[in-house]
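Engineer: no sequence on this one, just coordinates:
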């Protein structure tokens, strides 16, 4: 089994909080990680997609009080949102009895119901942790291009061949559309949401153009906003906000939109293998999104991620701002001989970054100019992780 970097952090949070919510899209490995951290604990596991396990919680206070000395893992907890209120009472009872941490591990697919219910009823009692698909630091024994083409979902990455990997991703997309989204959000026609998701894939890394998307689906801009909010809430799409700290500049104010997992992106576009990706117009924006997702996932907690684009052509693909630090400027190139435009340097003059990097698909690090270094994704991920 590939070791998950978040495992130590999850163990630490369970030692400090009575409840921890481990959030992430379906099939990302939440249950596997939960079982792994509970190996040396007295615990009980309930899958709330199981009618039998849901029946055990028909009287949650009675059942859970019988297991007050155990770590209770509640999988797919968003299926039973009415549980949050009794959990608050049980946590407060436990605190009065000296049991202040490690009571409940809640696993959810990041539905709005989960986030809203927990924030309203478990405030001050719960910590959150997001589990993303595998990143380059977790699978450094595998070729990075395999991770890029197949994405980081375990069953896709570890499939026996590219054909089986693509079939898994296509089934994942179909299951989300036909079963999971109707359970987790508002009622949306499956075909309409599929078309919306595919449209986002075709415009990967582009500025949000709600009017164009609305025309393509024959819906209103408000409806497009609700669809996008849903996909962002489910951790399937990233909405990268623009840098706008200098109000004196004419900066782009629309966010950039990315399908978060590169393998899912390729599945939406029907790209079966590396050759298909390399010959498709999405190649550059796919690589860009892959790099951004990896760097954001490994960055220290509290790091902000943005992009910079001004009307005059100044542009930076990714700006990461670590807590209490000046920003890092990161440009992303697919070429083995990366070259920077004047727009990058103009943007750097404006934001005055602490460091400047260009991520490219090669392995060696080298200076592109006096203060700009070309690096591999893995190298910069390690640097960012250690910062």
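Structural biologist: Ah, there it is. All values reported here derive from a predicted model rather than from experimental measurement. Numbers count the residues shown, from 1 in each chain.
Engineer: contacts and neighbour counts: CA atoms only from here.
Structural biologist: Will do.
Engineer: Distance check, residue 91 against residue 221.
Structural biologist: Look at residue 91 and residue 221: by CA to CA, to the nearest Å, they are 43 Å apart.
Engineer: Which one's more surrounded, these two?
Structural biologist: Applying other CA atoms under 10 Å to residue 91 and residue 221 shows that residue 91 carries more neighbours, namely 23 against 16.
Engineer: any chance you could map the strands in this structure?
Structural biologist: In the chain, the strands defined using DSSP state E lie at 19-23, 43-47, 71-75, 104-108, 126-130, 206-207, 237-240, 256-259, 304-309, 315-321, 328-332, 355-359, 366-369, 372-375.
Engineer: possible to save these as a markdown table with distance to residue 199 and mean neighbour count?
Structural biologist: A markdown table is the format used below for the strands of the chain (distance: least, CA to CA, whole Å; neighbours: other CA atoms under 10 Å):
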| stretch | distance to residue 199 | mean neighbour count |
| --- | --- | --- |
| strand 19-23 | 26 | 25 |
| strand 43-47 | 34 | 16 |
| strand 71-75 | 32 | 22 |
| strand 104-108 | 27 | 24 |
| strand 126-130 | 26 | 18 |
| strand 206-207 | 11 | 16 |
| strand 237-240 | 12 | 21 |
| strand 256-259 | 10 | 25 |
| strand 304-309 | 22 | 20 |
| strand 315-321 | 21 | 22 |
| strand 328-332 | 23 | 24 |
| strand 355-359 | 27 | 21 |
| strand 366-369 | 36 | 12 |
| strand 372-375 | 32 | 22 |
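Engineer: I'd like those written out as a markdown table, with distance to residue 35 added.
Structural biologist: Output for the strands of the chain, formatted as a markdown table (distance: least, CA to CA, whole Å):
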| stretch | distance to residue 35 |
| --- | --- |
| strand 19-23 | 12 |
| strand 43-47 | 8 |
| strand 71-75 | 9 |
| strand 104-108 | 10 |
| strand 126-130 | 16 |
| strand 206-207 | 39 |
| strand 237-240 | 27 |
| strand 256-259 | 29 |
| strand 304-309 | 31 |
| strand 315-321 | 33 |
| strand 328-332 | 37 |
| strand 355-359 | 36 |
| strand 366-369 | 43 |
| strand 372-375 | 36 |
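Engineer: Compare those and report which one is nearest to residue 171.
Structural biologist: strand 256-259 (16.7 Å; CA to CA).
Engineer: neighbouring contacts of that closest one?
Structural biologist: The contact list for strand 256-259 (CA atoms under 8 Å, 6 or more residues apart in numbering) reads 200-201, 203-208, 236-242, 265, 289.
Engineer: Comparison target, given below:
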């Protein structure tokens, strides 16, 4: 295993700005994507740290919330706060009694009841920040330079360039901070442990999974469908469970930051548009592990290569927004004639269309749906993200470029 080093996260400056202006902040995201390490690394001297994975501290917080907050007085980091919702009313009283900023930093790894408790008890007092695994910029030591991505004729182009096999090695490897330093054998060990821990710690606390084998089968089948339109009936049939159970289990994956639903663009004036969401795993390494891709070479040449490349691009664009403290408005477009745009970013009254292709030879035919969509909405600059090594203009307002130019 390669020696680990801390990689600066894009969120650093934004989090410190928020902490200087607000009393409570919550970093929300999947387990083991570096939330705790990030907060501990940038915390000032004297800020306490408590994890609710520790059963003793958790019991203390649940049975004597007031005494707990007196013992662990601000400034403090509360890790995995979803396990101790009893603290929220006392946190509210505590921060209301002082004008101090940045009193409490929290992390959470599942949104089910936590978000309901946070919004009810700490409304107007907490800033919620989403965080995912390492972005390409963070991996390359350029976290402070990452911007929220929008198509343009002049992309940043400061990332280290990789060839196609190297690109799929990163897709297959995944973006958990701990996994990027591992060889192939220990990568598998990491994901074996991650899935087991995820089911034991998170899933079992959200729902009662009576058939763990069926749930693991469900995970594998869902992972194999990353980047595809969601078809609950097909998943239910393949797993051998009911459609309501599929919906429930998908909501668990979404709540714990494992998957993302990309909603379809829909306008009432036309009824010829697809209305089902597309499902993406937020970490392609976890998806590749669950789907049974044992090497990056097999993934690169396999039937799912295009879907995994698309998943990779969508997750990186999401990171560019989340890690800059922003929540993007993202959609996809498809009509009944199969005209499709993989990703639409809506910002400031305009749509920015993005086509994602796993090839190195982009052509204007790849973006034919852009013109169709422009008859429905105001369209700004667009792009095709593919495996081309060079920047290639396709029209005056659309350019093709690699994932390394986002």
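Structural biologist: That came in fine, so what should we check first? Since this is a predicted model, take the numbers as computed values, not measurements.
Engineer: which residues does the residue mapped onto residue 184 of the second structure from the first structure contact?
Structural biologist: The alignment partner of residue 184 of the second structure in the first structure, by TM-score structural alignment, is residue 162. For residue 162 of the first structure, the contact set (CA under 8 Å, 6+ apart) comprises 150, 272, 273.
Engineer: Tell me the buried residues within those.
Structural biologist: Among the contacts of residue 162 of the first structure, the ones that count as buried by 16 or more other CA atoms under 10 Å are 150, 272, 273.
Engineer: Can you tell me how far the aligned partner of residue 318 of the second structure in the first structure is from residue 1 of the first structure?
Structural biologist: Under the alignment (TM-score structural alignment), residue 318 of the second structure maps onto residue 296 of the first structure. Residue 296 of the first structure is 23 Å from residue 1 of the first structure, where distance means CA to CA.
Engineer: How about residue 124 of the first structure?
Structural biologist: Using CA to CA, we find residue 124 of the first structure at a distance of 34 Å from residue 1 of the first structure.
Engineer: who has more neighbours, these two?
Structural biologist: Neighbour count, other CA under 10 Å: between residue 124 of the first structure and residue 1, residue 124 has more, with 11 against 5.
Engineer: Matching residue 334 of the second structure against the first structure, which residue comes up?
Structural biologist: Using TM-score structural alignment, the partner of residue 334 of the second structure in the first structure is residue 309.
Engineer: Next, find the distance separating that match from residue 241 of the first structure.
Structural biologist: Residue 309 of the first structure sits 11 Å away from residue 241 of the first structure, going by CA to CA.
Engineer: Please apply the same query to residue 145 of the first structure.
Structural biologist: The value you get for residue 145 of the first structure to residue 241 of the first structure, if CA to CA is used, is 27 Å.
Engineer: Quick check on the two: which one has the bigger neighbour count.
Structural biologist: residue 241 (18 against 13).
Engineer: Excluding chain neighbours, what is closest to the more buried one?
Structural biologist: Of all residues not flanking residue 241 of the first structure in the chain, residue 255 sits nearest, at 4.6 Å (CA to CA, 6 or more residues apart in numbering).
Engineer: on that earlier part again, closest to residue 371 of the first structure out of the contacts of residue 162 of the first structure?
Structural biologist: Compare each of the contacts of residue 162 of the first structure with residue 371 of the first structure using CA to CA and the shortest gap goes to residue 150, at 34.1 Å.
Engineer: residues in contact with the equivalent of residue 67 of the second structure over in the first structure?
Structural biologist: Mapped onto the first structure by TM-score structural alignment, residue 67 of the second structure lines up with residue 62. Residues near residue 62 of the first structure by CA under 8 Å, 6+ apart: none.
Engineer: just to revisit the earlier point, list the contacts for the match of residue 318 of the second structure?
Structural biologist: So residue 296 of the first structure contacts 303, 305 (CA under 8 Å, 6+ apart).
Engineer: where's it relative to residue 222 of the first structure, distance?
Structural biologist: From residue 296 of the first structure across to residue 222 of the first structure, the span is 28 Å (CA to CA).
Engineer: Which residue in the second structure aligns with residue 335 of the first structure?
Structural biologist: Aligned by TM-score structural alignment, residue 335 of the first structure pairs with residue 359 of the second structure.
Engineer: Number of residues surrounding the residue lying closest to its match once chain neighbours are set aside?
Structural biologist: Spatially, and ignoring its direct neighbours in sequence, residue 359 of the second structure is nearest to residue 387 (5.3 Å; CA to CA, 6+ apart). Residue 387 of the second structure has 23 neighbours, counted by other CA under 10 Å.
Engineer: so residue 398 of the second structure sits right up against residue 379, yeah?
Structural biologist: No. Using CA atoms under 8 Å, residue 398 of the second structure makes no contact with residue 379, being 10.9 Å away.
Engineer: As a check, name the ranges of all helices in the stretch 251-400 of the second structure.
Structural biologist: Secondary structure of the stretch 251-400 of the second structure (DSSP state H, counting those that start in this stretch): helices located at 284-291, 296-301, 305-322, 368-374.
Engineer: Check which residues of the shortest one are buried.
Structural biologist: Using 16+ other CA under 10 Å as the test for burial, helix 296-301 of the second structure gives 296, 299, 300.
Engineer: try the last one
Structural biologist: Judged by neighbour count (16+ other CA under 10 Å), helix 368-374 of the second structure contains these buried residues: 369, 370, 373.
Engineer: Is the first one in contact with residue 341, as I believe?
Structural biologist: Yes. The pair residue 369 of the second structure / residue 341 is scored as a contact, 6.3 Å apart, by CA under 8 Å.
Engineer: Contacts only, for the counterpart of residue 260 of the first structure in the second structure.
Structural biologist: Alignment note (TM-score structural alignment): residue 260 of the first structure maps to residue 282 of the second structure. Residues counted as contacts of residue 282 of the second structure (CA under 8 Å, 6+ apart) are 132, 257, 258, 259, 260, 311, 315.
Engineer: repeat that for 10 Å
Structural biologist: Applying CA atoms under 10 Å, 6 or more residues apart in numbering to residue 282 of the second structure gives the contacts 30, 132-133, 174-175, 226, 254, 257-261, 311-312, 314-316, 318-319.
Engineer: for residue 58 of the second structure, same thing?
Structural biologist: Counting by CA under 10 Å, 6+ apart, residue 58 of the second structure makes contact with 50, 51, 52, 65, 68, 81, 83, 84.
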